[in-house]
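[1] give me the fold of what follows.
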Amino acid sequence: MSHVSSHSPHGQSPLRTVQVLGGGNAGSSAHVRSLTSGLVARGVKVTVCAPVEADRLYDFTGAGADHVHVPRSSDPGSVSALRAACSDADLVHAHGLHASFRAVLALSGRSTPLVVTWHDRAHAEGARAHLVRLLERRVVKAASVVLGATSALVDRARTTGARDARLAAVALPGARGAVRLEDPDRPRPKVRAELGATGRPLLMAVGSLDRHRGYDTLLDASRAWRALDPVPLVVIAGEGALRGELQRRIEDEELPVRLIGRRDDIAELLAAA
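    Sure, this is the predicted structure:
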């Protein structure tokens, strides 16, 4: 297959894409940072619409993008700000269900293609679960393509009504997208020592500390591993509503688990495991 360049022919304006983020969680933010670097290198003009704190942490502008502050979904001005930012876009790429729904509203009445990436599933119960299903149907029917980070997400998009749903690779979470797998000033043994995993197996988990992420099962497993010699250490990187509850269980049951919060060196941590 021959290489297809994204550079515009002489005399034409470069292609412009708008990347839309909601709350700017680690996975989707790292993915957008990675996409931005690749697109800019190919001559595509990129605008990232996200809360200002996401640009502070992931430095989209440092990767070559224009950053437009779009408030979180609860802000009534978010859709109008997004509509203005997308006014001359050749393509809009939204990440996550709520960001995607706002993009659908912002593009109402326009023919701009919309690509949607689902990085994880939106979980809800009761009346809210019905609302989530309605949002999913509205989004997938409006999207030209739905990309899923897992085959389960792709299957869900298809059963919800997506005309084109595909599996897509996503970047590992890590601030500013510039983490190296092996920092010469911080080799693997040093990282393991910092985590307290010298001479014992290390298991890393990365993700927001929310329900439906499987942390209860992971802690159950860690309790069984206490009989092993040496005892494996489980390290969980991430923040979320469950942190206090998980920490209490770790302490009460004396589990070999550490919660280390949000980190910007995820690639190094994973390489050390």
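
[2] drop to CA atoms for contacts and neighbour counts, all remaining ones
    Fine.

[3] what segments of the stretch 101-250 of the chain are strands?
    114-118, 145-148, 165-167, 202-206, 233-237 (DSSP state E, counting those that start in this stretch).

[4] now the angle between strand 233-237 and the fourth one, please.
    Read it as strand 202-206. Counting by axes from the mean of the first three to the mean of the last three CA atoms, to 10 degrees, strand 202-206 lies at 20 degrees to strand 233-237.

[5] please give the structure of this sequence too, so both can be compared:
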Amino acid sequence: MTVCAPAELDHTHDFLGCGAHFVPVPPRGDPMAMGALRAVCGGADVVHAHGLNAAVRSAMALATQRVPLVVTWHSRPHAEGARGHLLRMMERKAVRAAAVVLATSSELVDRARRRGARDARLGPVTLPPPRGLADLPGEKARAELGAVGRPLVVTAAPLEPYRGHGALLDASRRWLGHDPVPLVAVAGDGSRRAALRRRIDTEGLPVRLLGPRHDVTALLAAADVAVLAGRWEARAPLAQEALRLGVPLVATAVGGVPELVGDAAELVAYGDSVRLAAAVSRLLTDPARRAALAAAGPRQAATWPTEEDTIAQVLSVYDELCDARGGHVL
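    As a prediction, the model looks like this:
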């Protein structure tokens, strides 16, 4: 197997350590990138692209070659105006060039078909379970955050538009009447950090912006309630980790979230801060409901495909598209 990606990603994912042949590809915009992709793709039996940009670049590299393209579609970009039109054009180009589109939620399968995919299938991807769940330092995390003796609400998402942080801050204002007042811990960074910080300071909201964190699993393990407030999600990592940990989750009923969580979370409409606040308040004041969701989460997680299931599905697609002779897969 050959993996093509920007050089810095090998440091993150250790492709070489996993036994793959790694070919660094220049980032988007570099005039050398397309030539590098064409050179590698020309000798492949199948090319597998992950994400919209990789799919479009792979389709261009394969334009004059008879090599089947598989695309895994993980998420749906959000943009308005001219950029939104451009993204829709990219989606059409990517899915129409693909022999098979594997989409991570049923909504994305439908979207790929509307964009003209010849063959779009559900291909859910599940995060591997974190190791050492029983050893996560919940009380230590609560102490570091200043949440000893008060409820802790945790979310993790980039501080960008459409991630629902405005509604979460609106909800936190309603929790000022609780005794004790819950602390809302927000892991992540992004373009809206300064604006959110001004709101928190001006309104005296019980919210801490933690910045980028590598210990989100430990933060979730310490939480009384987890919140996922974004406008769209497919296989949201935060939802997966919360359910596996048995942490009660309040999430927006968008994209693939209802399909992912089933009855193991409280669902609210995107942007509805009143219902978001009420759902969290109910959980914080109803130990029986919290316990029911804590038990339902791991049961729901057990229904998700395993890594082995995902690998088997992908290999079966390759088998459909490849000759019996060997080759290397990108």
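
[6] what about the alignment partner in the second structure of residue 251 of the first structure, helix or strand, and which?
    Counting by TM-score structural alignment, residue 251 of the first structure lines up with residue 201 in the second structure. Using DSSP states H and E, residue 201 of the second structure sits in helix 193-203.

[7] ok, average deviation of that helix from the first structure?
    Superposing on the first structure and averaging over aligned pairs (mean CA distance after the TM-score superposition for the first structure), helix 193-203 of the second structure comes out at 2.2 Å.

[8] looking at the strands of the stretch 101-250 of the first structure, spot the one closest to residue 261 of the first structure.
    strand 233-237 (5.1 Å; CA to CA).

[9] what does that closest one correspond to over in the second structure?
    Here strand 233-237 of the first structure aligns to the second structure at residues 183-187, judged by TM-score structural alignment.

[10] about what we covered before: tabulate the strands of the stretch 101-250 of the first structure (a markdown table), appending distance to residue 258 of the first structure and mean neighbour count.
    Below are these laid out as a markdown table (distance: least, CA to CA, whole Å; neighbours: other CA atoms under 10 Å):
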| stretch | distance to residue 258 of the first structure | mean neighbour count |
| --- | --- | --- |
| strand 114-118 | 28 | 24 |
| strand 145-148 | 30 | 24 |
| strand 165-167 | 32 | 20 |
| strand 202-206 | 10 | 18 |
| strand 233-237 | 5 | 21 |
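
[11] out of the ones you listed, which comes closest to residue 135 of the first structure?
    For these, the distance to residue 135 of the first structure is smallest for strand 114-118, at 12.8 Å, taking CA to CA.

[12] not counting sequence-adjacent ones, nearest residue to residue 32 of the first structure?
    Distance criterion CA to CA, 6 or more residues apart in numbering; nearest residue to residue 32 of the first structure, sequence neighbours excluded, is residue 19 at 7.0 Å.

[13] where does the one you found sit: helix, strand or coil?
    The local conformation at residue 19 of the first structure, judged by DSSP: H, G, I helix; E, B strand; the rest coil, is strand.

[14] mind checking how far it is from residue 253 of the first structure?
    Separation of residue 19 of the first structure from residue 253 of the first structure (CA to CA, to the nearest Å): 44 Å.

[15] out of those two, which sits in the busier spot?
    residue 19 (26 against 10; other CA atoms under 10 Å).

[16] what's the matching residue for that one over in the second structure?
    Alignment note: residue 19 of the first structure maps to a gap in the second structure; criterion TM-score structural alignment.

[17] wait, isn't residue 19 of the first structure in contact with residue 45?
    No: counting by CA atoms under 8 Å, residue 19 of the first structure sits too far from residue 45 to count as a contact (10.8 Å).

[18] and the corresponding residue of the second structure for residue 109 of the first structure, how many residues sit next to it?
    Taking TM-score structural alignment, the alignment pairs residue 109 of the first structure with residue 64 from the second structure. As a burial measure, residue 64 of the second structure scores 10 neighbours (other CA under 10 Å).

[19] now residue 115 of the second structure
    Using other CA under 10 Å, residue 115 of the second structure has 18 other residues around it.

[20] can you pull the contacts of it?
    91, 92, 95, 96 (CA atoms under 8 Å, 6 or more residues apart in numbering).

[21] ranges for the helices of the stretch 201-330 of the second structure?
    Applying DSSP state H, counting those that start in this stretch to the stretch 201-330 of the second structure gives helices spanning 216-222, 237-245, 257-261, 273-285, 287-301, 307-321.

[22] what range in the first structure does the second one sit on?
    Read it as helix 237-245 of the second structure. Going by TM-score structural alignment, helix 237-245 of the second structure sits over no part of the first structure.
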